[in-house]
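In: test case, fold it:
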Amino acid sequence: MNTKKQIAIIGLGYVGLPLAIEFAKKHQVIGFDTNESRVAELNKLEDRTHEANLDDLQAVFSEAEVGLTLSVNLADLAACTVYIVTVPTPIDHLKRPDLQPLLSASKMLGIVLKVGDIVIYESTVYPGCTEEDCVPVLEKISGLKYNIDFFCGYSPERINPGDKINTLTKIKKVTSGSTTAIAEEIDQLYASIITAGTHLAPSIKVAEASKAIENAQRDVNISFVNELALIFDRMGIDTADVLAAAATKWNFLNYKPGLVGGHCIGVDPYYLAHKSEALGYKPEVILSGRRVNDNMGMFVANKVIKMLVARNKAINGSKALILGFAFKENCPDTRNTKVIDIYRELKSFSMHVDVHDPWANADEVKAEYNIQMIENNRFEHYDLVILAVAHRQFLEIDYGGFRKKGAIIFDTKSFIDRDLTDARL
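Out: Okay, the predicted model is just below:
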C-alpha cells in the first residue's frame, strides 16, 4: 500500500474536523465543507464545536509535504484518491432516517470520482445503507462500476463530544471494505493514526450494524434506569440512593437516569428499527426504550409543575430558569437536545422560561429553537430552577440564594448537593 495518501474529508463537524487533523499529520488532506462560514472560522483557528486541538490545527496548516487545507470548492477534491464522508445522518419529525445529507454528499463525490478511488463512510447508518443506498448514487453520477472501477468502506465514527480523555486516536476503530484487499488497505490507513488499534470487520454490513447496536444498547440501558426513576418517584425514594446500593454488586451496570438526546444515542436506534421493520420485524425492546427516554423531558416538566401547585404558586406567569441546553455536559452540541421538551411543556402552561447555557452557541439556539438565551449576570427572581445539564460551571451557582427567594430547585442529573435541591431525578 502507498503509505502516503491524498485524502478528502467531507464534512468538518464534530467528527470530520478531528479526523482531518489527525490524518493531516501523516497525509495530504483536504477538509471540505459546504458551509463557507465554517471553513472561514477554521482558517482563523476558531472552532465552535470545541472538538479540535487548535495547536494541532495550526500545526497541520503549516505542514508542507503532508498537512491540511480547507475548501468549499468541489474541484479541489479532484486529485484525492480517498474520500471519507462524515456528514450528519439525522431523523425527521416522524423519527424516520433522513439520508438527504448522505445522499447529497454521494452525488457530489460521484462528480469527482475516478478509477481506483475509495469512498469511506463514517456517518451512522442502518446495516446495508452504504451498498444499497449510497453506492448506486456513486455509480449513477460517476458512470463507474462498484468494485471494478471504485471501492467503498465503512468505519463508524466513535467521537464522544466534549470528552477530552477518550479522543479519536485513543478509541479502537472498526474498519471494513468492499473487497478483501480494500478492507486491508482501509484498515492500514486508519491504523496509521489510531493508537488504540483497529478491528477489521468481515463486511461493510457488519461494521454498520456494530455502530447501530452499540448506541442502541446504551439507549436501552438508560431507559431501564429512567423507568426505575419513574417508579421510585411514585414510591418517594431517591433513585441515586437505590443505584448506589445496587452498584455494590460486582456485575451491576451503573447507568444514571436523565435526558437522552444528541446525535447518537437519541437517533441511532431509530435507524436500526427502520431497517428491522423494513424486513418485517418490529423491534420491541429497542422501541420501548426509545419511548421511555423520549418522554423524560415531559416527566420532568410535569413533576415540577406539580411541585409548584403543591406550594400554592400560580402557574400562569410564574418564572422558571433552565440551566443547560446542550444535549450533554461540558459540550456545545445542541442537536436533538431533550431540554427543549422541558422548555416547551413549561411554556404551554404560560410560564415565563429563561434558558442559560455557557457552552451552547446563542445564535444557533436562536436560529434552531427560537430561544433567546440569557447570560448568568441576568439571573433574577425565579419560582423554579431546573438543572438540566451538568456543566461544570453550574457548580459555582448560588442555589441557596435561589431557595432563599422561594425557588424550587430540581436537579435532573443528581449533580449538586442534594441539600440544595427540592427534588432530583
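In: drop to CA atoms for contacts and neighbour counts, all remaining ones
Out: OK.
In: downstream neighbour of the helix or strand that contains residue 42 in the secondary structure list?
Out: Assessed by DSSP states H and E, residue 42 sits inside helix 36-43. Following helix 36-43 in sequence order, the next helix or strand is helix 54-61 (DSSP H and E).
In: list the helices and strands that next one packs on?
Out: helix 16-24, strand 67-71 (3 or more Cα pairs under 8 Å, 6 or more residues apart in numbering; DSSP states H and E).
In: go with 6 Å
Out: strand 67-71 (3 or more Cα pairs under 6 Å, 6 or more residues apart in numbering; DSSP states H and E).
In: and the next helix or strand past the strand it packs on?
Out: Past strand 67-71, the next helix or strand by DSSP H and E is strand 82-85.
In: that next one: how far from the chain's middle?
Out: Averaging C-alpha positions (Cα atoms, centre = their mean, to the nearest Å) puts strand 82-85 20 Å from its chain's average.
In: quick one: name whatever helix or strand follows it.
Out: Next along the chain from strand 82-85, counting by DSSP H and E, comes helix 100-112.
In: residues of that following helix that come out buried?
Out: 101, 102, 103, 105, 106, 107, 108, 109, 110, 111, 112 (16 or more other Cα atoms under 10 Å).
In: ok, back up a step: so which bits of the helix holding residue 42 are buried?
Out: By neighbour count on 16+ other Cα under 10 Å, the buried set for helix 36-43 is 38, 39, 42, 43.
In: let me know the angle separating that helix from helix 16-24.
Out: In this structure, helix 36-43 runs at an angle of 50 degrees to helix 16-24, with axes from the mean of the first three to the mean of the last three Cα atoms, to 10 degrees as the basis.
In: to compare against the first, here's another:
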Amino acid sequence: MKTINPKIAVIGLGYVGLPLAVEFGKKYITIGFDINSDRISELEMGNDRTLEVTSENLLLSELLSFTNDTEILSQFNVFIVTVPTPIDKNNRPDLSPLLKASETVGKALKKGDVVIYESTVYPGATEEDCVPVLEKISGLTFNKDFFCGYSPERINPGDKVHTVTKIRKVTSGSNAETADYVDSLYASIITAGTFKASSIKVAEAAKVIENSQRDINIAFVNELSVIFSLLGIDTHEVLEAAGTKWNFLPFKPGLVGGHCIGVDPYYLTQKAQEVGYNPEIILAGRRLNDRMSAYVASRIIKEMIKKKHRIADSKVLVLGITFKENCPDIRNSKVFDLVKEFVEFGCEVDVFDPWADEQEVKKAYSLNLLSRINGDTYDAIVLAVAHKEFEDIDIAALRNGSNAVIYDIKGVLPKELIDCRL
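Out: The predicted model follows:
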C-alpha cells in the first residue's frame, strides 16, 4: 500500500458524509463529492440544509473542498463511500446508489488506493457486490492493486452530543495491513476510539444488527402499548415502574421511521433468506412497527367517535412530520403514513413542522405544510414529533370545543391535557 499520506474523497454528502468530510478536512486534504450540484453550491456558501454542520465549520478548513466533478477524484487515494442504502416498495434492499457510487470510484481508482464503505449493508455486500464493480470499471485487481475497508456509520441525526468524533468507530479491512491502515486513519479523528473487527463481514454484520436490535425492542414496547390500552393501563406509567429495576431497558413506544431502524433489518432478513433461513422475530418486529401508524389513527378516530364527532370533514392537526425530534430529516417518516390514514377516513388534515423543509415535503409526499399555526381550531390534535418548539404552543387553545381529542404519541405532554397517548 502506498497511501502513506492520505488524500481523502468522501462520496455522498448527506447526514453521514458531510460531518465525516469536515472532520477529516481538519487534518488531511479532503474533498466532499456529491452528484447534487445544488448541494455543492450550498455547502460552498457555508449552508448545510441538514443542520448537522455549522457554517463556521464548513468554511473554516483550508484543506476541505466540495465538488460534483468526477474528473477531480482521480487526484485522491482514499475513497470513503457514504451514500444511502434504502429499500424498495417491497422492502427489498436497493443497492443502486451504492453500486453507482462504486462505478464513480472505479473510474478514479489507481494502484495502491483504498476504498472504505460506510453505508449500511448486509454481510458480504462490500466484497461480493461492490468490489466486482470496482474491478470491472478500474481494470485493477482487488487486494493486489487496490484495497477495501468497511467502517459502518454511526451518525445520529440531530444529536449535538453524540457527534461523529464522540462515537466509537468499528473498522475493518480486506487484509491485515489494510485493516491496520483503516483503523489508524479513523483513530486520527475519532476521539472516542476505534474497534478493529476481524473482517469486513463482521463489521457489516455488527452494523446491521445494531438497529435490528433497537427495532425489536421498540416493537416489544409497541405491542405492550396495544395490550395495555385494551386493559385500560397507561403504558408510560408501567414502563416508569418497571424501569426502577437496574437492568430494565428504557425503550418507549413510538412510530419507527428514519433511515436506519426502519430500514436496516430488511438488509439482514434478505441475506438470511438468500441462505435458506426465514427470520421470524426480526420480521415480526418489522410488521408490528410498520402497523403502528394505522393503529394510532384508528385509536384517535375511535376517541373522536366516542366524543360524538362526525369523522368525515373533521379537522385534524398533526404536530411534526420529521422522523425524529429537533431534526429536519423526513426520510421514511411514519408520520406521513399517519396523515394518509386520516385522509382515508375523510378528515381534513393540517400538518405543522418548523424543522421540515416545506419544498422537500411537497416534492417527496405531495403534502403542503402549514407555515405557522394560524389560529384555526381542530377536532383532533396529534403530537407526533417532540420538537422543542412545541413546548411553547398552547395546545389546549387549538381545541375546537371541549370534546376535541388530544393524542400524544411521544408521551411528553402533561397527562391532564391529553385524552390518550401511545
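In: care to give me the TM-score?
Out: Remark: TM-score between the superposed chains equals 0.98 [TM-score structural alignment, normalised by the length of the second structure]; 420 aligned residues with a Cα RMSD of 1.0 Å.
In: what lies in contact with the strand or helix carrying residue 241 of the first structure?
Out: Using DSSP H and E, the element containing residue 241 of the first structure is helix 239-246. The contact list for helix 239-246 of the first structure, computed with Cα atoms under 6 Å, 6 or more residues apart in numbering, reads residue 229.
In: matching residues in the second structure for that helix?
Out: Alignment of helix 239-246 of the first structure against the second structure: residues 235-242, by TM-score structural alignment.
In: returning to that earlier point: so how far does the helix holding residue 42 of the first structure sit from its counterpart in the second structure?
Out: For helix 36-43 of the first structure, the mean deviation from the second structure after alignment is 0.6 Å (mean Cα distance after the TM-score superposition for the first structure).
In: angle of that helix against helix 54-61?
Out: 100 degrees.
In: and residue 360 of the second structure, what's its match in the first structure?
Out: Residue 360 of the second structure maps onto residue 364 in the first structure, by TM-score structural alignment.
In: name the nearest of the buried residues of helix 100-112 of the first structure relative to residue 401 of the first structure.
Out: The shortest gap between residue 401 of the first structure and any of these belongs to residue 101, at 46.9 Å (Cα to Cα).
In: and the helix holding residue 241 of the first structure against the second structure, how far off on average?
Out: Relative to the second structure, helix 239-246 of the first structure is 0.3 Å off (mean Cα distance after the TM-score superposition for the first structure).
In: what do you get for stretch 297-305 of the first structure?
Out: Averaged out, stretch 297-305 of the first structure is 0.5 Å away (mean Cα distance after the TM-score superposition for the first structure).
In: over which residues of the second structure does that stretch lie when aligned?
Out: Stretch 297-305 of the first structure maps onto residues 293-301 of the second structure, going by TM-score structural alignment.
In: how about the strands in the second structure?
Out: Taking DSSP state E as the criterion, the second structure contains strands spanning 8-11, 30-33, 64-67, 78-81, 114-117, 147-150, 169-171, 194-196, 315-319, 348-352, 380-383, 405-408, 420-421.
In: what range does the shortest one cover in the first structure?
Out: Right, the one you point to is strand 420-421 of the second structure. Under TM-score structural alignment, the match for strand 420-421 of the second structure is residues 423-424.
In: check which residues of stretch 347-360 of the second structure are buried.
Out: For stretch 347-360 of the second structure, using 16+ other Cα under 10 Å, the buried residues are 347, 348, 349, 350, 351, 352, 353, 354, 355, 356, 357, 358.
In: tell me how many other residues crowd residue 171 of the second structure.
Out: 30 (other Cα atoms under 10 Å).
In: how far away from the center of its chain is the helix holding residue 241 of the first structure?
Out: Taking mean C-alpha positions (Cα atoms, centre = their mean), helix 239-246 of the first structure and its chain are 28 Å apart.
In: stretch 291-301 of the second structure now?
Out: 23 Å.
In: how about that stretch: buried residues?
Out: Across stretch 291-301 of the second structure, burial judged by 16+ other Cα under 10 Å covers 292, 293, 294, 295, 296, 297, 298, 299, 300, 301.
In: most distant residue from the middle of the first structure?
Out: Outermost residue of the first structure with respect to the C-alpha centroid, by Cα atoms, centre = their mean, is residue 312; its distance is 39.8 Å.
In: so the residue nearest to the spatial centre of the first structure versus residue 356 of the first structure, what's the distance?
Out: The structure's the first structure has its C-alpha centroid closest to residue 263; by Cα atoms, centre = their mean the separation is 3.3 Å. Between residue 263 of the first structure and residue 356 of the first structure the computed distance is 21 Å (Cα to Cα, to the nearest Å).
In: do residue 183 of the first structure as well
Out: 47 Å.
In: repeat that for residue 110 of the first structure.
Out: Distance from residue 110 of the first structure to residue 356 of the first structure, by Cα to Cα: 44 Å.
In: around residue 269 of the second structure, count how many other residues there are.
Out: Neighbourhood size, residue 269 of the second structure [other Cα under 10 Å]: 20.
In: what's the counterpart of it in the first structure?
Out: Aligned partner of residue 269 of the second structure by TM-score structural alignment: residue 273.
In: again, but for residue 342 of the second structure
Out: Match for residue 342 of the second structure (TM-score structural alignment): residue 346.
In: that match: neighbouring residues, count only.
Out: Neighbours around residue 346 of the first structure, by other Cα under 10 Å: 24.
In: repeat for residue 60 of the second structure
Out: Residue 60 of the second structure: 14 neighbours (other Cα under 10 Å).
In: try residue 209 of the second structure
Out: Residue 209 of the second structure has 18 nearby residues by other Cα under 10 Å.
In: how much space separates the aligned partner of residue 88 of the first structure in the second structure from residue 76 of the second structure?
Out: In the second structure, the residue paired with residue 88 of the first structure is residue 84, using TM-score structural alignment. Relative to residue 76 of the second structure, residue 84 of the second structure is positioned 22 Å away (Cα to Cα).
In: do residue 315 of the second structure as well
Out: According to Cα to Cα, residue 315 of the second structure and residue 76 of the second structure sit 56 Å apart.
In: how about residue 6 of the second structure?
Out: 8 Å.
In: same check on residue 100 of the second structure?
Out: Residue 100 of the second structure sits 18 Å away from residue 76 of the second structure, going by Cα to Cα.
In: repeat that for residue 201 of the second structure.
Out: Counting by Cα to Cα, the gap from residue 201 of the second structure to residue 76 of the second structure is 26 Å.
In: repeat for residue 260 of the second structure
Out: 30 Å.
In: comparing the two, which residue is more hemmed in?
Out: residue 260 (23 against 20).
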